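1. What follows is a protein structure lacking sequence information:
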């Protein structure tokens, strides 16, 4: 079982969008028994809230479920429980590395590492930019390539 945790700042826009899109792709690929996904935030001001309206609108438009998703805060045990922690931007990576200072075995990557042809490293926060369509496109493509990467890694291990 490969467990992936998507992380952004408030866990209401980017990381829940990535979680929902990735879960959708995993389900379409028939890999639900071997790959799980969740999301969390590094900031605590949105705890217990549903995804942002902009995130819900774009996911609804693409027929992707976000049922039952609520904002939660990253916990120290997440660094043990998840195989991959996927951050939305460099600031998230920095916060995660500080939080997990003594956890060298944790794999922390930025989502756009899986979409290098995009030419940028940070997924912009649509909470501030309002550009949920652009963020969805980045997340959709990155999650597609992340899933292919995970499948390839699993094949190498067998």
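-> Good, I have the coordinates. The shown structure was predicted, so the numbers you read here are calculated from the model rather than taken from an experiment.
2. Could you use CA atoms for every contact and neighbour count after this?
-> Noted.
3. out of all of them, which helix in the chain is the longest?
-> With secondary structure taken from DSSP state H, the chain has its longest helix at helix 132-157.
4. which strands and helices sit next to it?
-> Contacts defined by 3 or more CA pairs under 8 Å, 6 or more residues apart in numbering; DSSP states H and E place helix 132-157 against helix 14-28, helix 53-61.
5. Adding mean neighbour count and distance to residue 139, write these out as TSV.
-> Shown next, in TSV, are those (neighbours: other CA atoms under 10 Å; distance: least, CA to CA, whole Å):
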stretch	mean neighbour count	distance to residue 139
helix 14-28	23	6
helix 53-61	16	11
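6. Compare the ones you listed and give me the one nearest residue 100.
-> helix 14-28 (18.8 Å; CA to CA).
7. How far off centre is that closest one?
-> Taking CA atoms, centre = their mean, to the nearest Å, one finds helix 14-28 lying 8 Å from the centre of the chain it belongs to.
8. counting contacts, what elements does that helix pack onto?
-> When contacts are defined as 3+ CA pairs under 8 Å, 6+ apart, helix 14-28 sits against strand 2-8, strand 35-41, helix 53-61, helix 132-157.
9. These: which one's closest to residue 25?
-> Smallest distance to residue 25 across the helices and strands packed on helix 14-28 (CA to CA): 7.1 Å, for helix 132-157.
10. put this beside the first:
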């Protein structure tokens, strides 16, 4: 049983915090911890303004998020690590081989679909990524 889920992307300001908020809302009341971190985090930064706007439009809120860098302790406490791209899975396996057996793509149930980085792109890119993440979150939520 998964009790602690970690989302990982690069900067921890767009994709992973958005997916974190989405899954947390989906699993509300189930006692499951959901968090996020970045492989190259913009430590201390809040969620990207466009990502936050999309969350708000869907009745969610990522205002309290502050980006953090992934480390052994964060990885060690996670029961499930969900990444956005294959290169994130590979990077985690390199830096923390012990976590590789619990690390998967958020898009695993969509034929291992990757979710591209919308950072510094226009709103349509964020909307596309939001839809992909929502599908991935919905698919994973069924397994809790």
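-> It's in. Nothing here was measured: the structure is a model prediction, and the numbers come from that model.
11. Quick TM-score on the pair, please.
-> The TM-score (TM-score structural alignment, normalised by the length of the second structure) is 0.90; 141 aligned residues with a CA RMSD of 1.6 Å.
12. Measure how the longest helix of the first structure sits relative to helix 53-61, angle-wise.
-> Orientation check (axes from the mean of the first three to the mean of the last three CA atoms, to 10 degrees): helix 132-157 of the first structure against helix 53-61 gives 70 degrees.
13. quick one, helix 132-157 of the first structure and strand 35-41 angle?
-> Between helix 132-157 of the first structure and strand 35-41, the angle comes out at 140 degrees (the same axes, to 10 degrees).
14. what angle sits between helix 132-157 of the first structure and helix 14-28?
-> Using the same axes, to 10 degrees: helix 132-157 of the first structure against helix 14-28 is 50 degrees.
15. Also compute the angle for helix 132-157 of the first structure relative to strand 2-8, please.
-> Going by the same axes, to 10 degrees, helix 132-157 of the first structure makes 150 degrees with strand 2-8.
16. Quick check: buried residues in helix 132-157 of the first structure?
-> Neighbour counts over helix 132-157 of the first structure (16 or more other CA atoms under 10 Å) mark 132, 135-136, 138-147 as buried.
17. Same question for stretch 67-78 of the second structure.
-> So, applying 16+ other CA under 10 Å, buried residues of stretch 67-78 of the second structure: 67-70, 75, 78.
18. ok, residue 64 of the second structure to residue 125 of the second structure distance?
-> Look at residue 64 of the second structure and residue 125 of the second structure: by CA to CA, to the nearest Å, they are 23 Å apart.
19. Neighbour count: those two, which is higher?
-> It is residue 125, of residue 64 of the second structure and residue 125, that has more neighbours when counted by other CA atoms under 10 Å, with 15 against 7.
20. Now that one: closest residue in space, sequence neighbours ignored.
-> residue 118 (5.5 Å; CA to CA, 6 or more residues apart in numbering).
21. Residue in the first structure paired with that neighbour?
-> Aligned counterpart of residue 118 of the second structure in the first structure: residue 126 (TM-score structural alignment).
22. What's the local residue count around that match?
-> Neighbours of residue 126 of the first structure (other CA under 10 Å): 18.
23. and it, what does it touch?
-> When contacts are counted by CA atoms under 8 Å, 6 or more residues apart in numbering, residue 126 of the first structure touches 13-14, 132, 135.
24. got it, and residue 77 of the second structure?
-> Neighbours of residue 77 of the second structure in contact, by CA under 8 Å, 6+ apart: residue 4.
25. Kindly state which residue of the first structure is aligned to it.
-> Counting by TM-score structural alignment, residue 77 of the second structure corresponds to residue 81 in the first structure.
26. And for residue 108 of the second structure?
-> Counting by TM-score structural alignment, residue 108 of the second structure corresponds to residue 113 in the first structure.
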